[in-house]
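[1] how would this look folded up:
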Amino acid sequence: MAALRLVLNIIWLVIAGFWLAVGYTIAGLICCVLIITIPFGIASFRMAGYALWPFGREVVHRREAGAASTLGNVIWIIVAGWWLTIEHIATACALAVTIIGIPMAWASLKMIPLALAPFGNEVVPSGAPREPWRI
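    This is a model prediction of the structure:
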C-alpha cells in the first residue's frame, strides 16, 4: 500500500501537485507581506504542503478550534476559498478523463474542505492514531 501511495504521489507531483503547491506558496508569501494577513499565509503554506503530497494524508477537523477560526474561514471563503474550490473541481474534471487520472481527481476533490475552510482543520497521516477529541 505504501508503494502505491508513493507512485500516486509522484504522478500527482508531476501532473498537478507542483503547480498547485507553487500557487499556494506564492499566495502565502503575498499574505505574509502584511502583518494582519500572516495567519492566511500560514494556512496557504499548510495547503501547499498538502497539495504537494496528498496521498496517505487526510484532513481532520480540530474540535478545539474556536470563534477566531470561524471568522477566519468566513473571510477566507469570501476572498479565496470559493476560487480555490472552483479550481480544484476544474482540475478534478480534467484529471478524471483518463483511468489513471481518476485517483488524481479524487485527490483534488478531497482538498476542497481544506481549500474552502483552512482554519480549524489539520492535515494528518491517514490511519494515524488520533487523540479522542480529534476523531
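[2] from here on, contacts and neighbour counts on C-alpha atoms
    Noted.
[3] Helix or strand: which one has the nearest residue to residue 70 once chain neighbours are set aside?
    Leaving aside its chain neighbours, residue 70 sits nearest to residue 119 (7.2 Å; criterion: C-alpha to C-alpha, 6 or more residues apart in numbering). Of the helices and strands defined by DSSP states H and E, none includes residue 119.
[4] my guess is residue 119 contacts residue 69, does it?
    Yes - shown here, residue 119 and residue 69 form a contact pair, counting by C-alpha atoms under 8 Å, at 5.0 Å.
[5] More neighbours: these two, which one.
    residue 119 (24 against 16; other C-alpha atoms under 10 Å).
[6] separation between the more buried one and residue 73?
    6 Å (C-alpha to C-alpha, to the nearest Å).
[7] quick one more, to check against the first:
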Amino acid sequence: MRLIGNICWLLLGGLAIALAWTLVGIVLCLTVVGIPLGVQALKMARLTLTPFGRQVIYGGGLGSWLANLLWIILGGWWLALAYLAAGLVTMLTVVGIPFGLQAFKMARLALMPFGSSVRVAVL
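    A predicted model of the protein is given here:
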C-alpha cells in the first residue's frame, strides 16, 4: 500500500512540490546564514517525495525551540497553513483521506522542522 500511495502522490503533484523544496534548500544553502534553513527545506523535500511509510520524530531542546520560533516568524506558519488547507480539501473525498493525512503530517513538520527527523515507519 505504501508503494501505491507514494506513486499516486508523486503523480498528483508530490514530485513538483519535492523539487520546489529541493530548489529552495539548495538556494538557501548557498549562503552561510541560510544553511540551517536550507537543511530544513531539504528535510521537507525528502518527506514530500515519499510520505507514505515515513514518520516524523520530534525532539530537540531549547535551541530547536528558538530556531522553530524564528522559522515560524519568517514564514513557517504560511507553509503549515498551506499544507493544512490542502489536507482539508483532499479529505473531502473518501479516496483523498490518506493523502490528507500525509498533508497534515507535512503541515506539522513545516511548522516545526528544527529538532525533528524523518524516518522510515516501523510496523
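[8] overall similarity of the pair, as a TM-score.
    Overlay of the two chains. TM-score (TM-score structural alignment, normalised by the length of structure 2): 0.91; 123 aligned residues with a C-alpha RMSD of 1.5 Å.
[9] isn't residue 22 of structure 1 right up against residue 48?
    Yes - at 7.2 Å, residue 22 of structure 1 counts as touching residue 48 under the criterion of C-alpha under 8 Å.
[10] More neighbours: which of the two?
    Between residue 22 of structure 1 and residue 48, counted using other C-alpha under 10 Å, residue 48 has the larger neighbour count: 24 against 16.
[11] From what I see, that one and residue 25 are in contact.
    Yes - the criterion here is C-alpha under 8 Å, and residue 48 of structure 1 meets it with residue 25 at 6.0 Å.
[12] Mind listing the shared neighbours of these two?
    Overlap between the contact sets of residue 48 of structure 1 and residue 25, as judged by C-alpha atoms under 8 Å, 6 or more residues apart in numbering, is nil.
[13] Let me see the contact set for the residue nearest to residue 70 of structure 1.
    Each residue near residue 119 of structure 1 by C-alpha under 8 Å, 6+ apart is listed here: 43, 65, 69, 70, 72, 73.
[14] and with 10 Å instead?
    Listed by C-alpha atoms under 10 Å, 6 or more residues apart in numbering, the contact set of residue 119 of structure 1 reads 39-40, 42-43, 61-62, 65-66, 68-74, 76.
[15] Kindly point out which residues are neighbours of both of residue 22 and residue 48 of structure 1.
    Contacts common to residue 22 of structure 1 and residue 48, judged by C-alpha under 10 Å, 6+ apart, are residue 28.
[16] in structure 1, which spans are helices?
    Taking DSSP state H as the criterion, structure 1 contains helices spanning 2-12, 18-31, 38-52, 67-76, 82-95, 101-110, 112-116.
[17] In structure 2, what stretch matches stretch 89-97 of structure 1?
    On structure 2, the counterpart of stretch 89-97 of structure 1 by TM-score structural alignment is residues 84-92.
[18] Now the matching stretch: buried residues?
    Buried residues in stretch 84-92 of structure 2, counted by 16 or more other C-alpha atoms under 10 Å: 84, 85, 86, 87, 88, 90, 91.
[19] Kindly reformat those residues as TSV containing distance to residue 108 of structure 2.
    As requested, the buried residues of stretch 84-92 of structure 2 are exported to TSV (distance: C-alpha to C-alpha, whole Å):
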residue	distance to residue 108 of structure 2
84	9
85	12
86	13
87	12
88	14
90	17
91	17
